[in-house]
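**Q** sequence and computational prediction follow.
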Amino acid sequence: MMSSLIMQLNIHEFCQYAELPQTVVLEIVEHGIVEPSGPTPEQWLFDASALATVKRAFRLQAELQIEWAGVALALQLLAELEQLRAENNHLHRRLSRFEQP
């Protein structure tokens, strides 16, 4: 039986790994870019995907000089684009089985 280890970080560990001050992480959470589990910042737990998302969000915000609401929208659109590309690739593979050489 294989077990999978799930990384969970509290806010202090998360800020350390993300290399961001807590005020920035609070803003990112406030805009719904990541959603930690737990009712209060002291009890929040973040997973590895949240860490990747926050790093990507901060990079977008810094490079494009846009507000967090814009970053949230950009990340949503990028996720949708990635999903559509994956679906498109899947459909192309299925279609190629029926095409004549």
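**A** Yep, it's here.
**Q** going forward, measure contacts between C-alpha atoms and count neighbours the same way
**A** OK.
**Q** skipping adjacent residues, who's closest to the residue sitting nearest the centre point of the chain in space?
**A** The C-alpha lying nearest the average C-alpha coordinate of the chain belongs to Thr53 (Cα atoms, centre = their mean; 2.9 Å). If you skip the residues right next to it in sequence, Thr53 has Val34 as its closest partner in space, 7.1 Å away by Cα to Cα, 6 or more residues apart in numbering.
**Q** now do the contacts for that neighbour.
**A** Shown here is Val34, whose contacts under the criterion Cα atoms under 8 Å, 6 or more residues apart in numbering are Ile28, Ala50, Thr53, Val54.
**Q** OK, contacts around Ala72?
**A** Neighbour list for Ala72: His31, Gly32, Ile33, Ala57 [criterion: Cα under 8 Å, 6+ apart].
**Q** one more structure, for comparison:
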Amino acid sequence: MNESRTGWLECLIVEEQVEFTLFELCRATGTSEDQLALWIEQGAIEPKHVSENEEPRFDGASLRRVRTARRLAHDLEINAAGIALALDLLDEIEVLRAQLLRR
């Protein structure tokens, strides 16, 4: 007998140029402000620009990094320092793959 399964995929398409406030980034990713602040402190996530008079802003790349960080924290129970390292290594892998494709 052939079973049919229907699944739902939820996604959000964001351009790289879109900017988020801290609150918006937390809301888009389901991450708490405390958790995000810890990841920022460890260097896993970096605000696009910060000045004394402005609230930190984040770009589309930050959105992807926070979502990946959240999965690493939840699925693998990695701490903030480990998440920063893992995200840096994933970035390096992406750069190396891009270089291979150009050859």
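**A** Now that the structure is in, tell me what you want to look at. Note that the coordinates shown come from a computational prediction; the quantities given were computed from them, not determined experimentally.
**Q** all helices of structure 1, in order?
**A** Along structure 1, counting by DSSP state H, helices occupy 11-18, 22-30, 48-64, 68-96.
**Q** mind putting those helices into a markdown table with distance to Ser4 of structure 1?
**A** Shown next, in a markdown table, are the helices of structure 1 (distance: least, Cα to Cα, whole Å):
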| stretch | distance to Ser4 of structure 1 |
| --- | --- |
| helix 11-18 | 20 |
| helix 22-30 | 26 |
| helix 48-64 | 13 |
| helix 68-96 | 25 |
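**Q** which position in structure 2 aligns with Ala52 of structure 1?
**A** Ala52 of structure 1 maps onto Arg64 of structure 2 when the alignment is built from TM-score structural alignment.
**Q** look at its match and say how many residues are nearby.
**A** Counted with other Cα atoms under 10 Å, residues neighbouring Arg64 of structure 2 total 14.
**Q** repeat for Glu30 of structure 1
**A** Residues within reach of Glu30 of structure 1, counting by other Cα under 10 Å, total 13.
**Q** against Lys55 of structure 1, how distant is it?
**A** 16 Å (Cα to Cα, to the nearest Å).
**Q** do Trp44 of structure 1 as well
**A** As for Trp44 of structure 1, its distance to Lys55 of structure 1 is 18 Å (criterion: Cα to Cα).
**Q** please name the nearest non-neighbouring residue to Thr31 of structure 2.
**A** If the residues on either side of it in the chain are set aside, Thr31 of structure 2 comes closest to Arg70, at 7.2 Å by Cα to Cα, 6+ apart.
**Q** quick revisit: to Leu5 of structure 1, which of the helices of structure 1 lies closest?
**A** helix 48-64 (10.7 Å; Cα to Cα).
**Q** show me what Leu87 of structure 2 aligns to in structure 1.
**A** Alignment note: Leu87 of structure 2 maps to Leu75 in structure 1; criterion TM-score structural alignment.
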